[in-house]
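>>> Could you work out the structure for the sequence below:
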Amino acid sequence: MHFLQDVRDSMRLRGYSLRTEKAYLHWMRRFILFHNKRHPTEMGEAEIIAFLTHLAVERHVAVNTQKVALNAIAYLYQTYLQMNLGDMSFSLATKQRQLPTVLTRNEVNQVISKLTGDAYKIVQLLYGSGLRISECLRIRLQDIDLERLSITVRDGKANKDRQTLLPKSCEPWLTEQIDQALDIQTQDNAIAVGPSLPPALSRKYPNAFRQPCWMFLFPSHVLCRHPITNVLCRHHLHESLVRKALKPAVAEAGIAKRVTCHTFRHSFATHLLQAGYDIRTVQELLGHNDLATTQIYTHVMGEHYAGTVSPLDRLVR
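The predicted structure is shown next:
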């Protein structure tokens, strides 16, 4: 659709991430198809409410999915079309508080011991540094400080930078991984190819792809086309590599919990709090804006009912 291409250009002009762009365009397309390809300017509040109600009542989508769909349509009308929707008589479903899944230290060790290769290294950083999977895969060589044992996370959630811990136990394979990444960059540079870069940066510094600081720590095994500039480059590894390796590792470890890449970030925070570290320190390492978001881990570790004894254990037997 030419219309959606124009919307895509609008989002890129405003600096939206590729992931947000993809999600928003998906829900805009779904909205238009739901109403038999009517143009958005011919529709309004009633059609929007009908679509969102369909998602919630008939499709039973999660609350977060409803929010993304609503945000996409709000961008379409209020930002792109400059149409004021007013106060729609639609309220999102209420999301109940869900406690994150957390592994014990022994369980983390069991899972990691079942992994090999890149998946082993990446999961070590997810747990050892409290990283999101996307943050870990986007690490470039300039973001690693082996002397201070720190990692700089660039453009994290909400486009924020932060610093977090670099586990000393990762140091032996990190130096080897850096050397391997630099070897790949040297081979790529020989054919005038390098790591994928932000379009504005590559225009300002045409030879930046030759600088070691921009190389990914976990480079992809294949070359690809940049999604915006269409320039041949080498991106970082895909998230699916870790997910595919994680599932059999968890099964082999005999852990009856739903374990995802994000589980190791939850475990990182919980284990730091259990070790007695200040909650604000943990908040800073995780990059949370609101302390209330970090406080969920005190519920996971049982701090809110510390010292309470079950009445069953008080029964005289």
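>>> use CA for all of it now, contacts and neighbours both
Fine.
>>> Is it correct that Thr270 is in contact with Thr298?
Yes - using CA atoms under 8 Å, Thr270 is in contact with Thr298, at 7.4 Å.
>>> Neighbour count for those two, which is higher?
It is Thr270, of Thr270 and Thr298, that has more neighbours when counted by other CA atoms under 10 Å, with 25 against 16.
>>> Just give the nearest non-adjacent residue to Lys247, would you?
Val259 (7.8 Å; CA to CA, 6 or more residues apart in numbering).
>>> And for stretch 144-161, what's in contact with it?
Stretch 144-161 has contacts (CA atoms under 8 Å, 6 or more residues apart in numbering) with 129, 135, 139, 143, 162-168, 171, 287.
>>> May I see the buried residues of that stretch?
Ile144, Ser150, Ile151, Thr152, Val153, Arg154, Gly156 (16 or more other CA atoms under 10 Å).
>>> In a markdown table: the residues you listed, plus secondary structure.
Compiled in a markdown table, the buried residues of stretch 144-161 are given as follows (DSSP: H, G, I helix; E, B strand; the rest coil):
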| residue | secondary structure |
| --- | --- |
| Ile144 | strand |
| Ser150 | strand |
| Ile151 | strand |
| Thr152 | strand |
| Val153 | strand |
| Arg154 | coil |
| Gly156 | coil |
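>>> Between those residues, which sits nearest Leu223?
Taking CA to CA as the measure, Leu223 lies nearest Arg154 of those, at 22.9 Å.
>>> From Asn289, how far out is that closest one?
16 Å (CA to CA, to the nearest Å).
>>> How about Leu92?
From Leu92 to Asn289 the distance is 23 Å (CA to CA).
>>> Tell me who's in contact with the spatially most central residue of the chain.
Nearest to the geometric centre of the chain sits Ser134, at 4.5 Å (CA atoms, centre = their mean). Shown in contact with Ser134 (CA under 8 Å, 6+ apart): Glu239.
>>> how does it look with 7 Å?
When the contact criterion is CA atoms under 7 Å, 6 or more residues apart in numbering, Ser134 has no partners at all.
>>> in what helix or strand does it lie?
Ser134 is part of helix 133-137, with elements assigned from DSSP states H and E.
>>> ok now that helix, how far from the chain's centre?
Its chain's C-alpha centre and that of helix 133-137 lie 7 Å apart, by CA atoms, centre = their mean, to the nearest Å.
>>> Which stretches in this protein count as strands?
With DSSP state E as the definition, the chain shows strands at residue ranges 144-145, 150-153, 162-165, 224-225, 232-233.
>>> Second input sequence below; structure requested for side-by-side comparison:
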Amino acid sequence: MIKLPKEFSAQYSKFLKDQGVEQRFQSFYLKWLRYYLDFCTKYSLKWSEKDSLPAFLIKLKSKNQKPFMLKQAEDAIHLLWKMKNSEEVIGQQKKPPEKSHNFYDIEAQVAKDNRVKQTAIATRKMKEVLPETEKSAEKHKGVDWRQVYSELESSIRMRHYSLRTLKSYVGYTRQFQTFVKSKDPKFVEVEDVKAFLSFMATEKKVSASSQNLAFNALLYLFRNVFKSDFGKIDGVVRAKHKPYIPVVLSREEIDIVLSYMSNPYKLMIELMYGCGLRISECISFRVHNFNFDMGILTIHDGKGKKDRTVPIPDKLKGRLKEQLTFVGSVHDADLKVGYDGVFLPDRLEKKYKNAPREFIWQWFFPAKELTHILKNGENRRYHIHETSLQKALRRAVKKAKIPKRITSHTFRHSFASHLLQANYDIRTIQELMGHSDVRTTMIYTHTVKSTTKKEAKSPLDF
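Reported below is the predicted structural model:
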């Protein structure tokens, strides 16, 4: 493919900017320009002749390019001609030396005799090929992807990824399937992925994290289901990543929110703040996670399947023991009605058949009602659902009228920020939070006032 000289690329980009083309789209315009010049060279056409454009668009259409891409390519070529005819850009410059690689040298490469004749021949050939190409393309669309999803789920479960990861990857795969109109997986290409990621950024305007999740999902799909690799992906419009500073509550604000809550939700929020827990970690505690003699709470299978320990807050020990007594009474009542036990992870139940009914495996925050499973007629106990906790917190926040965006994760942010404010070192906080990289923990340095440098003030306060 023709490589555009840097001087010309810069000149063309400046012209695009003058014509109102946003900078994020300029790389695409340059890409279409290279394709166009390469096409003209291959079919012995003159790039400056307008008859070459229809043949080029027919070629793109035969490659199953999307309508908005065809429009973008057409605009890129029209702007090239406009720049060529502009005295402001071209002027009356003299033709450079023969071996110089510039705008005029490109013209010399693609200029041939009998241009009109060659254009007509190329256009006719393209029109003859196009119907068969379109027919073939349509033939490979509307294919059943159920086998793809089956293999994707099996692959994720085999690697013991979380259910959230499975749900996320399946969701983005469905979006991708819709975008390519259920094309036969055998004919799905990296170009489809590029177009999909660019579509998410430009049309759907998703966040950078959502686009990265989609990229990871499709990368996993290609490697583990389609058995192919992306290679290097260039020319994708990436969603702009915005620096995020978490919302943190003061100790007084936390007390105000808690005053509008009742147990067990109040105790759960206090535990999340007191130990820096994620909501998924808090709701899934079992009896054996609490070691009151040592004052240690063990989190099993946290984010990334990592385990960690945190100290149990002294102020909560009495109420946590009361909750443990309540769990014991619920368990005794369940045993009397002959329930089938709690849900266990993975294949633990197959290995330990009596474990679901043993006390140590009971949920620390059990659901109010038993769950009836239609498939086998069993009655099982599940933990409090996270949406129940979120709704209770939302009601309390509404009553508290605190002018901050507060979620359950805000209390985890507050835990880290208050420890940092109390001069705990960043490595200790990293271990308590369960972060793999200290750079993730470093974001909390933006939530507390610095003690080592002069505090920033407004000139109005001088």
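>>> Report the TM-score for the pair.
The TM-score (TM-score structural alignment, normalised by the length of structure 1) is 0.92; 315 aligned residues with a CA RMSD of 2.3 Å.
>>> ok so, going back, and the residue nearest to Lys247 of structure 1, what pairs with it in structure 2?
Taking TM-score structural alignment for the superposition, Val259 of structure 1 sits opposite Ile406 in structure 2.
>>> Distance of that match relative to Leu267 of structure 2?
Taking CA to CA, one finds Ile406 of structure 2 at 17 Å from Leu267 of structure 2.
>>> what's the answer for His372 of structure 2, then?
For His372 of structure 2 relative to Leu267 of structure 2 (CA to CA), the value is 27 Å.
>>> Between those two, point out the one with more neighbours.
Using other CA under 10 Å, the more surrounded residue of His372 of structure 2 and Leu267 is Leu267, with 18 against 14.
>>> aligned partner of that one in structure 1?
Using TM-score structural alignment, Leu267 of structure 2 sits opposite Lys121 in structure 1.
>>> Could you do Phe230 of structure 2 as well?
Here Phe230 of structure 2 is matched to Leu85 in structure 1, going by TM-score structural alignment.
>>> list the contacts for its match?
Glu45.
>>> Could you rerun that using 8 Å?
Gly44, Glu45, Tyr77, Gln78.
>>> For the residues you listed, which single residue is the most surrounded?
The contacts of Leu85 of structure 1, ranked by neighbours (other CA under 10 Å): first place Tyr77, 17 neighbours.
>>> My guess is it contacts Leu70. True?
No - Tyr77 of structure 1 lies out of contact with Leu70 (CA under 8 Å); the separation is 10.7 Å.
>>> Just give me the neighbour total for Ser310 of structure 1.
8.
>>> ok, now Ala253 of structure 1?
What Ala253 of structure 1 shows, counting by other CA under 10 Å, is a neighbour count of 16.
>>> Would you agree it is in contact with Val111?
Yes - using CA under 8 Å, Ala253 of structure 1 is in contact with Val111, at 6.0 Å.
>>> ok, and what's touching stretch 319-328 of structure 2?
Leu267, Val287, Phe359, Gln362, Trp363, Phe364, Phe365, Pro366.
>>> what do you get for stretch 72-80 of structure 2?
Tyr12, Leu16, Tyr29, Leu30, Trp32, Leu33, Tyr36, Leu53, Leu57.
>>> mind putting those residues in TSV, neighbour count, secondary structure and distance to Phe462 of structure 2 included?
TSV is the format used below for the contacts of stretch 72-80 of structure 2 (neighbours: other CA atoms under 10 Å; DSSP: H, G, I helix; E, B strand; the rest coil; distance: CA to CA, whole Å):
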residue	neighbour count	secondary structure	distance to Phe462 of structure 2
Tyr12	22	helix	50
Leu16	21	helix	47
Tyr29	24	helix	52
Leu30	20	helix	52
Trp32	19	helix	56
Leu33	22	helix	57
Tyr36	24	helix	62
Leu53	22	helix	65
Leu57	19	helix	65
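>>> any idea what Leu182 of structure 1 aligns with in structure 2?
Match for Leu182 of structure 1 (TM-score structural alignment): Gly328.
>>> quick check: longest helix of structure 2.
Secondary structure of structure 2 read by DSSP state H shows that its longest helix is helix 115-139.
>>> can you count the residues close to Asp87 of structure 1?
7.
>>> Please report the distance of it from Met11 of structure 1.
24 Å.
>>> Who are the contact partners of Leu197 of structure 1?
Per CA under 8 Å, 6+ apart, neighbours of Leu197 of structure 1: Phe209, Trp214.
>>> Just the helices from the stretch 1-150 of structure 1, written as ranges.
2-13, 18-34, 45-53, 63-74, 105-113, 117-129, 133-137 (DSSP state H, counting those that start in this stretch).
>>> Where in structure 2 does the fourth one align, residue-wise?
What that stands for is helix 63-74 of structure 1. Using TM-score structural alignment, helix 63-74 of structure 1 pairs with 208-219 in structure 2.
>>> Please apply the same query to the shortest one.
For helix 133-137 of structure 1, the aligned range in structure 2 is residues 279-283, judged by TM-score structural alignment.
>>> May I see the buried residues of the matching stretch?
Ile279, Cys282, Ile283.
>>> sec struct for Ile106 of structure 2, please.
Assigned by three-state DSSP, the conformation of Ile106 of structure 2 is helix.
>>> What is the neighbour count of it?
Neighbours of Ile106 of structure 2 (other CA under 10 Å): 19.
>>> out of the strands of structure 1, nearest to Pro100 of structure 1?
Nearest to Pro100 of structure 1, of the strands of structure 1 and by CA to CA, is strand 162-165 at 20.9 Å.
>>> Mind giving me the packing neighbours of the closest one?
helix 117-129, strand 150-153, helix 279-286 (3 or more CA pairs under 8 Å, 6 or more residues apart in numbering; DSSP states H and E).
>>> Average offset of that strand relative to structure 2?
Averaged over the aligned pairs, strand 162-165 of structure 1 sits 1.0 Å from structure 2 after superposition, using mean CA distance after the TM-score superposition for structure 1.
>>> which residues touch the closest residue to Ser267 of structure 1 other than its chain neighbours?
Spatial nearest neighbour of Ser267 of structure 1, excluding adjacent residues (CA to CA, 6+ apart): Val102 at 5.0 Å. Neighbour list for Val102 of structure 1: Thr263, Phe264, His266, Ser267, Thr270, Val300 [criterion: CA under 8 Å, 6+ apart].
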